[in-house]
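Asks: Whatever this is, show me its structure:
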Amino acid sequence: MSSESASTTAIIYTHTDEAPLLATYSLLPIIQAYAAQAGVPVETRDISLAGRIIAAFADRLPEEQRTPDALAELGALAKTPQANIIKLPNVSASIPQLKAAVAELQALGYALPAYPDEVSSDEDRDTRARYDKIKGSAVNPVLREGNSDRRAPESVKRYARNHPHSMGAWSPDSRTQVATMTDGDFRHSEKSVVIAADDTLRIEHVDEDGTVTVLKESVPVLAGEVVDSTRMDVAKLRAFLTEQIARAKADDVLFSVHLKATMMKVSDPIIFGHVVRAFFPALFEEYGEVLADAGISPNNGLAGLLAAAVTLPRGADVEQAVIAGLAAGPRLAMVDSDRGITNLHVPSDVIVDASMPAMIRTSGHMWGPDGQEGDTLAVIPDSSYAGIYQAVIDDCREHGAYDPATMGSVSNVGLMAQAAEEYGSHDKTFEITAPGSVRVVNGAGETLLEHDVDAGDIWRACQTKDVPIRDWVRLAVSRARATGDPTVFWLDETRAHDANLIAKVNAYLPEHDTAGLDIRIMSPVEATKLSVERIRQGLNTISVTGNVLRDYNTDLFPILELGTSAKMLSVVPLINGGGMFETGAGGSAPKHVQQLVKENYLRWDSLGEFLALAESFKHYSEATGNARAKVLADTLDRATGTFLNENRSPARKVGSIDNRGSHFYLALYWAQELARQSDDAELAAAFEPLAKTLAENEQAITAELIGVQGSPVDIGGYYRPDPEKTTAVMRPSQTFNDAIASLAAG
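Replies: Okay, here's the model as predicted:
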């Protein structure tokens, strides 16, 4: 076995949530057994929502219930050259999800405080501050100390072409449209400045009589950093929403709203609450004060409102008012029409980056309350990126659905390092309580940015450091050089933030060899039009985007090309030399968990994990000199190709192989590749008996895996499943388990 340097660390496989966590119980024992043969340690760290809640309140819990702050540990590791992190999707919790997780933990015996909707004491203030650090996109900004290189591997693209997924037909008569604001939103209100020297900024509210209230005392900034501020005019938002609700009613199309109440964990839940208010004007005119006095907020959605209203003296009247509002308004798009769950039930149920591509893939339709598909008015209040979806809808209406068998790809280089852009806004977003102005002041007392505001407006600032921008440009040029594909920076010169980024891109591009490369700067709408035109010709394009557009593009195009964004390879070359390897999106994870509990069938596709793991092994080999890690990577790549060619991804229905069966086949093909490789005879000999055992017992193992399906199972919890129960559910084949154990036994 090759020697390893003293700086060697383990590969860290993250323990997260929902379907990816369940899949980990099945896949991780295989990974650890195979990696051990090559001297590669694979450890886990718990960054699940439940784990983060427990860590946040460790000082209030008994010793035996405490857990270390794994997220903080990994955040520090990500800043070092030794980092090698496999990051699975995690819950970016909305307040309803956060409350549900707390309730589950309380039921398990954790003496956690409830989330305080109203703050009336220092203890409430402390409790809420701890929870607010956990909700929304709390994990990604900490770990993403590098920019994103996300693309479809050739083997995955080839599989999609040979096995094209279904695409709904588009009609030229489709009435599906995107509705967005033309004034008073974040896009049109934005101001931006580039910081000249290291400084500490302060954010202040100045009311109409001149009283100054400090909203944030200290915002450290570095020279070259881009700082933006913007405002959502709530009066204009309300008028816009009222108009769109009336429009959907008049046009007899489904009404839907598409926000990102997870990533934008402060601003978008507030906007969601305004949508609920606008849809049920009579309800809030009659009962608004009663609901507010009871601490019931529309920001948490219709489901939370109805559940809490049961406790009110006139709860039945509130429920009737909701029913009347549903009847009076346009038909609402549904999350689950069978269970009556509407687009407005839970703010985290309809996340724009997943919901809009799914709608486009399904003929521009969403599901209506009658259980039928229908044309939809897709309301995206802020216009910053709404136009990209309208451009794709217009293209489909004119040219029909895309063909996965022939279409090209749009990969992405995403600016996200060091809490770039909107990730850097969470602690600088405020719902304004009084008219006046909000200003950003530097250390010398000079006002850099300022907005007039009214009560109820949403004001936010965000930061983008210069080092990540330079690295983003470097990575874009690197990908352009590696592929030869046209590479487009999606930046709009008429938007304040983008104008400053364009100046930096133009300054930093000459630092690299761009000779012969096709590198352009285009507005997001024009870049979308170019990309979909090339897609239809079977040609590839690289999109180079900021953080939110990265999230949108790495769902939009993969869902159209591959059927899911979970099959994308996502490499994050960390700025200080380490590596993070992300495993795809988790948007459908809740439904997969529900299916497992109901019928012991997990449809989650772990292909993203396979792809990330191979890249992680390659990085480990390069960082440590462990040649066997490279053998693991190369053989896993080949095994994944066989896995795809043999169509071993989970099927959709009980009676077929599910996630657990797909893991068996990956283990089989990987063992066979390891046994026949010629780079390391000793390693080949170690895997030859396992490859033989798995092949000889294929029928018995698949029978054991499929035989348990069809009945409900108990995993002991949604947010914190019981490890023993979940292991039993996710590893039901004793024959397979014994074979993997025999590898470790030697």
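Asks: Only C-alpha atoms from now on, for both contacts and neighbour counts.
Replies: Fine.
Asks: who are the neighbours in contact with the most centrally placed residue in the chain?
Replies: Closest residue to the average C-alpha location of the chain: A585 at 5.7 Å, with CA atoms, centre = their mean. By CA atoms under 8 Å, 6 or more residues apart in numbering, the contact set of A585 is 89, 555, 565-566.
Asks: any idea how far it lies from A566?
Replies: To A566, A585 is 5 Å away according to CA to CA, to the nearest Å.
Asks: Could you do A246 as well?
Replies: 37 Å.
Asks: Please say which of the two ends up with more neighbours.
Replies: A566 (27 against 15; other CA atoms under 10 Å).
Asks: wait, that one sits on G584?
Replies: Yes: if you go by CA atoms under 8 Å, A566 and G584 touch, sitting 3.9 Å apart.
Asks: Could you look up the SS state of the residue nearest to the centre of the chain?
Replies: Under the three-state scheme (DSSP: H, G, I helix; E, B strand; the rest coil), A585 adopts coil.
Asks: State the distance from it to P558.
Replies: 10 Å.
Asks: what's the overlap in contacts for those two?
Replies: In contact with both A585 and P558: S565, using CA under 8 Å, 6+ apart.
Asks: Could you look up the SS state of A23?
Replies: A23 - assigned by three-state DSSP - is helix.
Asks: Compute the distance between it and M730, please.
Replies: For A23, the distance to M730 (CA to CA) stands at 7 Å.
Asks: Now the second one, please; I'll put the structures next to each other:
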Amino acid sequence: MANPSRIIYTLTDEAPLLATYSFLPVIEAYAAKAGVGVETRDISVAARILAQFPDRLGEKAVDDALAELGDLAKTPEANIIKLPNISASVPQLKAAIKELQEQGFDLPAYPDDPKTDEERETRARYDKVKGSAVNPVLREGNSDRRAPASVKGYAKAHPHRMGAWSPDSKTNVATMGEHDFRSNEKSVVIESDDTLRIEHVGADGETAVLKPEVKVLAGEVVDATFMDVAALRRFLTEQVARAKAEDVLFSVHLKATMMKVSDPIIFGHAVQAFFPTLFDQYGEQLAAAGISPNDGLGALLSAVADLPDGEAIKAAVQQGLAEGPAMAMVDSDKGITNLHVPSDVIIDASMPAMIRTSGHMWGPEGEEADTLAVIPDSSYAGVYQTVIDDCREHGAFDPATMGSVPNVGLMAQAAEEYGSHDKTFEVPAAGTVRVVASDGTVLIEHEVQPGDIWRACQTKDAPIRDWVKLAVTRARATGAPAVFWLDETRAHDAELIAKVNEYLPEHDTDGLTIEIMPPAEACAYSLERIRKGEDTISVTGNVLRDYNTDLFPILELGTSAKMLSVVPLMNGGGLFETGAGGSAPKHVQQLVRENYLRWDSLGEFFALAASLEHLAQADDNARAQVLADTLDRATGTFLNEDKSPTRKVGGIDNRGSHFYLALYWAEELAQQTDDAELAADFASLAQSLRSQEETIVGELNGVQGEAADIGGYFRPDPEKAERVMRPSATLNEALASL
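Replies: Below is the predicted model:
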């Protein structure tokens, strides 16, 4: 080995974090035999909060692991396995702060309406933790997401359940189509390195600087747009009436976690549109008490108990629910609606789940029903309508025969909308918001009204060039057509199309099919092919990357957690992501209630194999390649033997699945012929695990059924969590023997 090898394994949140307590000892034990060190870095929402306040925490201060990994991601040595993390909404952030305060950390309260300099500074620190705080820092490369062959083969042999579709289904998408982010977008390409500023010029001529410095590079694409809030409110009111008239469920689908400034505001307008009488009567009183509709109906109902008119407000909510259309539910048994928590219904997870379930969501009575899916901005809403129309015409997809839609996603260096948070503003007064170059040239401007949501985003040239290269590389490797989902009638996409056409000739595309199509048309093309069992690479921007890598895997595989997600970092390192964490909160609740963790770590298995393979090539580490190859084979056995967690207490859960992966991996290592010494090392472990299988499974399953204490939701106690997640002394001793 030319260089010592190192994997950085991230500690994140909820179910993925708990699973790490069980799986990490396996990784450490096996990797050590290849001279690979495994280090951890805590980038959980709790750790990110604590890292913002070293001045207050004294001896309890923690390192800013996210900043450290951000620097590492820019180096050739980077090898980071990144598990799903919480993209905190305001309610989640407040809950995490409360838990940390109860654990003895001296943290200030989250200031909803900061008035002093100290409160504004505190709010600014907390804002760094909200929403998509992790991904833009680590993603110094573009995304390559696909279903591994073993997973796709398993899905075809064991197809998951798909709900039947009726040609009479009344399910549809409602979107604005005008006066929204897509229709108001303007875009420019920066000619030379510069520092821009964003300013608001009021109707009275007064200029307020919204953001004094926006650094840009030559060739960078800069966009700006706004959502007309008056048009938004009219649209939302119309959709409430439409859902009532069509007798379908009303649901709103946003991304209030990643789009942490704009989408909570839009969510708040949806809450107000559904309960107009409530806010007409009590809006001023709620605002005076600091209760914001942006935090959702759940937070509102919890907070009004202390108000003089609390009972009357609750009655007004019930009246609104009775008079309006039936609302889609997150949990009908508990009365949790689509509008309760902004982070409960996340578009990229909720829309595919609805499409997979006959176009249905759950209604107030616990019954499935057709749904009006309200997606205010029209940028990508047409993609979902296209899938709905296709299912209405052709019926549900068949996982046993359908093709695949892997993705190459433009996301490096906070590309596109997910990089807009620090440049998104709720407009304070009528006037003009403009983007101005350092020489005073106005690059983009919009006339706006109070309450409009204005945003700008950046897409650097180097990531675009790298994205085109990755698309051609994947098309060449697979032979599948690669389709850029870009619309020439949208301002930003028109600039990207010009760059794609400029950079494609840099690559050998002979014999390849490479197309450019608007998103809805590209979706229809891909759907036609997957119904014939054919694969099509979707080459998309950052948001569509997120949407497509949930949409198609959920239809193909039943989940997006089984995707291989590789980020070839632009400076030569590797970032290996392990799938989506949308179901993670429910899994934690089940663990605490009955000591059973349903989280499926298959994504971690795939990421680890890819990470080891990268190390083998980067560090000339032959043993790392042996580990990678044998892990791939072991994962195939794991799938064929159906050792993923079962759904209920009594079967194996996450901990049992880790045992079987360890067993199959040890057996593969013992049987491989590339490294006799390594085979000998693992032969005794394989024999030990196999001979004690019944004992180990008994110890792992024996703890199920009782409540489990992990010492915290956002920041579990490490000793308690390890005891819960490693209950088999026999397995622990076997691993230690390595």
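Asks: hmm, back to that, map the residue nearest to the centre of structure 1 across to structure 2 for me.
Replies: A585 of structure 1 maps onto A580 in structure 2, with residues paired by TM-score structural alignment.
Asks: ok, now how distant is that match from D619 of structure 2?
Replies: Taking CA to CA, one finds A580 of structure 2 at 29 Å from D619 of structure 2.
Asks: What is the corresponding segment of structure 2 for stretch 348-367 of structure 1?
Replies: Using TM-score structural alignment, stretch 348-367 of structure 1 pairs with 343-362 in structure 2.
Asks: picking that back up, of the contacts of A585 of structure 1, which pair is most distant in space?
Replies: P89 and D555 (13.5 Å; CA to CA).
Asks: follow-up on the earlier one: give me the common contacts of A566 and G584 of structure 1.
Replies: With CA under 8 Å, 6+ apart, A566 of structure 1 and G584 have common neighbours G608.
Asks: contacting residues for the alignment partner in structure 1 of I49 of structure 2?
Replies: For I49 of structure 2, the aligned residue in structure 1 is I53 (criterion: TM-score structural alignment). Shown in contact with I53 of structure 1 (CA under 8 Å, 6+ apart): 102, 131, 134.
Asks: Burial check on the counterpart of the first one in structure 2, number of neighbours?
Replies: What it means is V102 of structure 1. Mapped onto structure 2 by TM-score structural alignment, V102 of structure 1 lines up with I97. For I97 of structure 2, the neighbour count with other CA under 10 Å is 24.
Asks: can you pull out the helices in the stretch 601-738 of structure 2?
Replies: 602-618, 622-640, 654-671, 676-691, 693-701, 718-725, 729-736 (DSSP state H, counting those that start in this stretch).
Asks: no no, the stretch 1-150 of structure 2
Replies: Taking DSSP H, counting those that start in this stretch as the criterion, the stretch 1-150 of structure 2 carries its helices at 14-32, 45-51, 54-57, 65-72, 90-102, 117-127, 135-138, 149-157.
Asks: same thing with the stretch 451-600 of structure 2?
Replies: Going by DSSP H, counting those that start in this stretch, the stretch 451-600 of structure 2 shows helices at 461-478, 491-503, 519-531, 542-557, 584-594.
Asks: now the stretch 151-300 of structure 2
Replies: Going by DSSP H, counting those that start in this stretch, the stretch 151-300 of structure 2 shows helices at 229-246, 262-274, 276-288, 297-303.
Asks: compared with structure 1, how much does the first one deviate?
Replies: Which is helix 229-246 of structure 2. Once fitted to structure 1, helix 229-246 of structure 2 is off its aligned match by 0.3 Å on average (mean CA distance after the TM-score superposition for structure 1).
Asks: now the last one
Replies: Mean deviation of helix 297-303 of structure 2 relative to structure 1 after superposition (mean CA distance after the TM-score superposition for structure 1): 0.8 Å.
Asks: which of the residues in the helix or strand just after that helix are buried?
Replies: Using DSSP states H and E, the helix or strand that follows helix 297-303 of structure 2 towards the C-terminus is helix 310-323. Buried residues in helix 310-323 of structure 2, counted by 16 or more other CA atoms under 10 Å: 310, 313-314, 316-317, 320-321.
Asks: How about stretch 524-532 of structure 1?
Replies: Applying 16+ other CA under 10 Å to stretch 524-532 of structure 1 flags 524-529, 531-532 as buried.
Asks: give me the stretch of structure 2 that it matches.
Replies: Using TM-score structural alignment, stretch 524-532 of structure 1 pairs with 519-527 in structure 2.
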